[in-house]
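> Predicted model and sequence follow; I will ask about them next.
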Amino acid sequence: MTSEPNVGSLKDELAAVLPQDFCCKVRYVHSPYKPCEPLFSPSPGSEPEKTRLASHLLTVSTKPASDAAESSGVLVLGIEVLVYHTKHLTTIFVSKADSTGYLRQQRPSPVRAITTTFLRWMTAKERHAYPSRKLVISLFARSQSQYLFPGSAENENKHVLDDRQLIKWWARVLDPIFPKKDERESGVGNAELEYSGYLTVPGYEGAEVRSFLPPSNDRSKNGLQWKPGNPLAELAATRGVAPGAPPRCLLPRFPDDPKARFMQDLDDDVGLSQDASATLSPSKRKSGKWSSIRDLNRFWEAMEFRQECSSGRVVGFLWLVIQPKYPPEPKVQDLTNAASQDSSVETQSSDPISQQEEVLSISGSPRKRRRKPLSGPIIPRQPRLKGGSSSLTATGDLAGIVETNVGDGLVLSKEGYDKAMQTLLHLDFANMEAARQSTSKWVSEVSAICGIQTNWSLDVSGTAKLESAAGRPVSNGTAQVNDLGSMIRKKRKPEDAISAQAQNAGAIEPGVNVLGGGMVRKKPKPAKS
């Protein structure tokens, strides 16, 4: 298997897909990998999978036309992504995505291009770090007026998609991550990778589900790119779970997930906890099964009657699975090296004291490690703000990110990232002035968390030459909006059609049979008595 190519910077990737003359500020923050609760419930008699989690937040802001002064702009887009690592599987979960409605309308919209590029860039990073590991992008599409920006629903310019439109939109966001048909057939590009997409909509089956899929979903030698259904059984086999395992061991539990709430209700009915260590019945603890749900098909059928999926609501669950065609056989030594590599990456962004404490807590051994006596001059450390991180980047130089376009973003501690998210969720984006003030407040708050005063945004200018449906170049101005008014034919009323025919009688092309006025006989009116 060939080595993975180097991953480009986030700034360059975004600039390559955004239209020319489109300028924005991108701010990307993320937390280092830390141990978390298992994403999947363990099989009966098995230990929970060791899972690590890193949180990522990408925000995009633009400068309003009325804002002449230098400022932080106005936030127009936000995407939060959670990345879970286990021994055999990497899961990229799109937690939240939202817009404020203050982005100037243009076609094609930069929102979808930014979202696709960010997910593709994160996928490339994970593939570069773990080329032999299976990777899955997962999300659920549920329409709401606002997710990340409070008050943005009051903005009349914000375009909120309904349930069906949102599912189709997310399918079009993930679809460009697939290699193109000519690349698959010619064997260029990522020819050593297999891609497969899945969509499950509770209450919809077969052709009804296919109506949500992108128009580019074509049949090739590898079959359909997108399929109705889910890859949960396939992912369970990758994790080493037996085929006959209970359904609760095959379903992931994401934050604010409709199916995770249903799973919790099913657990409560039989007294099962998430780790299956506590139950009201010893027999249930041994089997780890639900009383009413025996397999995955029955679970999705029951999801149709949940509050999130009933009363006219539609929720779509999407997966995109990427795996090597010929994965190498894992060896004990390889797994040991991978585990040591994961632990080293996890502790790169921590200070020496926290590293020592973490090593002692992970080992769990009663034997205490003998420490060497310290010697040399005592150098006091500078105090830092609560929730901050002593190491902002791998190089420790924040200004280098903006100048050298490394694109690795700003690394915050877990506490600092949570504080930045809570600040964002308590701001106001109801109008332009409030959105401008909220943007400045959030930027200054993140800077205060890190204890920095320099500009940490990435200034992105689009370089792509895009073309509209009519073949004309698309710019950032409003004059390039596609006007389909001349292509729309309105149905005329009968009296309007007769008058139009009379006016255009002299312009009718030869060959069309037209009755002249002398050949039309009118019925005589009855004589008046």
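Received it, and whenever you're ready, just let me know what you need.

> CA only for contacts and neighbour counts going forward, please
Noted.

> Now do the helices in the stretch 151-300 of the chain.
163-174, 181-186, 207-210, 232-238, 258-270, 282-287, 296-303 (DSSP state H, counting those that start in this stretch).

> Can you name the next helix or strand after the last one?
Put plainly, it is helix 296-303. Per DSSP states H and E, the first helix or strand lying C-terminal to helix 296-303 is strand 316-324.

> Mind checking what helix or strand follows that following strand in sequence?
helix 332-346.

> Columns mean neighbour count and distance to Lys50 on top of the helices of the stretch 151-300 of the chain, output as CSV?
Formatted as CSV, the helices of the stretch 151-300 of the chain follow (neighbours: other Cα atoms under 10 Å; distance: least, Cα to Cα, whole Å):
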stretch, mean neighbour count, distance to Lys50
helix 163-174, 20, 28
helix 181-186, 13, 35
helix 207-210, 14, 35
helix 232-238, 16, 15
helix 258-270, 17, 19
helix 282-287, 14, 21
helix 296-303, 16, 24
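
> A further structure is provided below for comparison with the first:
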Amino acid sequence: MSVQSLRDALLASLSSLPGTRQFHIHVLVSSPRKHSGLFPYVHPRPRIYLQDILVLLSEQTTTDAPRVFVTAIEASVYNIPATSCGILYISKVDSSGQGIYPSPTATLVRSFLTYYADPATRPITVDTLWVQLFARAQGQYLFPNSSEFPGKRPLSDVKLCVWWKRLFTEVAEEAEGQLQSGSSGEKNGKIKLFYLLPGYSELEAQYSLKINSAAVQHPSRSIQWVYGHPYSQSDIPLPCPRAASQERHLGYCIPSFDDDPKSRFMDDLAHTTESNGVKSPKKKKPRTSLTKKPESTASTSEGVPPTRKAEHGEDNEEHHIRIGELDKVSPDEFWERMSFRQECISGAITGFFALGISTALSDRPPPSTSSTKPVSRSSSTPSPLAPQAGQVAARLVRRVVSTLLTCHEFSTTERAIRATETLEESIKGLCDNIASVPVTSKPEVSSTAHLLFFRDADESSTPVPDETPPEAGAGPSNLTYLDVPRTPPRRGGSLPDISPNPFPEPVASLDTYHSHIYGSVLVNNPPLPEKALTTGVGAAGKGEGDAGSRPVTVLAVRKKKRKSDA
């Protein structure tokens, strides 16, 4: 029996929405690649494999109506074989406000999380999965200028946290049902939920979320939330491995994601040293000062040449500088100090959410303590780097995201329709191995499909079948791509991977497009009753939502007549 694909699972969940409309979905999942930036302060670095995910959902009210994007999800999946752990990080979720009520955003995100939370459908072979995100309410994230559209009503900061807390609870409850074994009702795993609002105590956080709930909450009897971070508990394994002789510091506990405030704080700690009780950034030293060692130290090495000893000492000193204060700050102190970071005290409430799901297999040996060797599996198990059916090259996903963020806007219905048509045709064209698209001298916003087919200036010169350079005269030869906006940037950079990927990048085809990437479903269900409350739809990790198009009735106030003076 074949496992249901992510595209089919998302379409199946959308088919139960009320009303009459047709959904069109594009699911782009990149093939696994080696990644060294998840734990940049761990030595030696563990083997980690990364996949990029982009989900674009468009809506069509009738068969003759144009399509328009209504929801987008950007996420990353990390696979750490050494501990048999995986991380699903929700980077961005956005709604354009162009759809009809009820918005499909909550249903789509819930189905997306459930697909990875369920071990039966999870596409990576791990025993433990962590789902993490940072909730920060803003007007737009994936649909540029969508905040200017009158129909979009982003959730406030507290209501966004309420939305995510409710969604995580529903996913955890469904995942708990999947962990039941047989009729005895016993679990074969553990589930834990964590949330933290920086700057708020537990009572303050509970009160803030309770009074801002749009509906009556029914807390689960078995699923309980823990107010705090998951990096001090031992019930569910943490992703990063470590050797028995190594002492765990913050770099081993907290993963580093792109555009994440806790990652930037870790960078600041790693570049900070303490001198006479005053902490300040470490000044850069010339490379010669690091390699210079006293002769007495070099001559006392047993069995190690002086040159090798100097190199060894240089590595140790560089490693110590790179760690900085990470080995002096506990996880509890780290999160207490997070409350004073600018990104968490800018006047809006933010929230960190984490869901841990651990499947206990009695016949599986415990994870290896070495950070360089993966858990031993059967010889028939495919390599974590092997591309699976329906996956595309990572550069294709990056270019679609970059084009969405820099070449389109959704401030009006007309512009949103034009952007949807252009981007959907471009995705299909990439999968159909289109080599080039005619380019005008001054391309307009509605004609930006050509941006997907030019090669980045800093990319490898190795030719790619689906990215043949344009013919002479088709466009400027020095055209480069704009990076995806990330503010503010992190300090420092991750080391490049030292070994190449043994598997070639997959080449998308038209068959891949129709079998795994694109799909549609026609929804024809009874509409919601008019009494239904209009609740906003949150956007993910940083998000927003729309509260539907239900009109607001304004009640007039009768003015009390005043008695005239006699």
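It's in. Computed from a prediction, not measured in an experiment: that's the story for all the values here.

> Once they're superposed, what TM-score comes out?
Put the two chains on top of each other and the TM-score (TM-score structural alignment, normalised by the length of structure 1) is 0.67; 414 aligned residues with a Cα RMSD of 4.3 Å.

> Would you mind giving the helices of the stretch 151-300 of structure 1 as CSV with distance to Val345 of structure 1 added?
Shown next, in CSV, are these (distance: least, Cα to Cα, whole Å):
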stretch, distance to Val345 of structure 1
helix 163-174, 28
helix 181-186, 34
helix 207-210, 41
helix 232-238, 23
helix 258-270, 30
helix 282-287, 36
helix 296-303, 36
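
> Lys419 of structure 1 is nearest to which of the ones you listed?
Closest approach to Lys419 of structure 1 among the helices of the stretch 151-300 of structure 1 (Cα to Cα): helix 258-270, 24.8 Å.

> could you give the angle of the closest one to strand 316-324?
100 degrees (axes from the mean of the first three to the mean of the last three Cα atoms, to 10 degrees).

> how about the strands in the stretch 51-200 of structure 1?
Remark: strands assigned in the stretch 51-200 of structure 1 by DSSP state E, counting those that start in this stretch are 51-62, 74-85, 89-99, 134-141, 193-200.

> Centre of the chain to the fourth one, how far?
The chain centroid and the centroid of strand 134-141 of structure 1 are separated by 8 Å, computed with Cα atoms, centre = their mean, to the nearest Å.

> for that strand, packing partners?
Where contact means 3 or more Cα pairs under 8 Å, 6 or more residues apart in numbering; DSSP states H and E, strand 134-141 of structure 1 is packed against strand 89-99, helix 163-174, strand 316-324.

> Just put the ones you listed in JSON lines and tack on distance to Gln264 of structure 1.
Shown next, in JSON lines, are those (distance: least, Cα to Cα, whole Å):
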{"stretch": "strand 89-99", "distance to Gln264 of structure 1": "19"}
{"stretch": "helix 163-174", "distance to Gln264 of structure 1": "24"}
{"stretch": "strand 316-324", "distance to Gln264 of structure 1": "18"}
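
> could you measure Cys85 of structure 2 against Pro237 of structure 2, distance?
Counting by Cα to Cα, to the nearest Å, the separation of Cys85 of structure 2 from Pro237 of structure 2 is 8 Å.

> Give me the common contacts of these two.
Residues touching both Cys85 of structure 2 and Pro237 (Cα atoms under 8 Å, 6 or more residues apart in numbering) are Thr128.

> And Ala106 of structure 2? What does it align with in structure 1?
Using TM-score structural alignment as the criterion, Ala106 of structure 2 maps onto Arg112 of structure 1.

> right, and that match touches Ala171 too?
No. The pair Arg112 of structure 1 / Ala171 is not scored as a contact, 10.8 Å apart, by Cα atoms under 8 Å.

> My reading is that Ala460 of structure 1 lies in a strand. Confirm?
Actually, residue 460 of structure 1 is Val rather than Ala. Yes. Assessed with DSSP: H, G, I helix; E, B strand; the rest coil, Val460 of structure 1 lies in a strand.

> any idea what it aligns with in structure 2?
Per TM-score structural alignment, Val460 of structure 1 is aligned with Val521.

> And for Glu194 of structure 1?
By TM-score structural alignment, Glu194 of structure 1 lines up with Lys190.

> What residues does the closest residue to its match other than its chain neighbours make contact with?
Among residues not flanking Lys190 of structure 2 along the chain, Ser358 sits closest, at 5.1 Å (Cα to Cα, 6 or more residues apart in numbering). By Cα under 8 Å, 6+ apart, Ser358 of structure 2 lies in contact with Asp127, Thr128, Leu129, Gly189, Lys190, Ile191, Ile236, Pro237.

> still contacting in structure 1, which of these?
Here is what carries over to structure 1 from these, by both residues aligned by TM-score structural alignment, their matches' Cα atoms under 8 Å: Asp127, Thr128, Leu129, Gly189, Lys190, Ile191.

> Compare those residues and tell me which is most surrounded.
Leu129 (31 neighbours; other Cα atoms under 10 Å).
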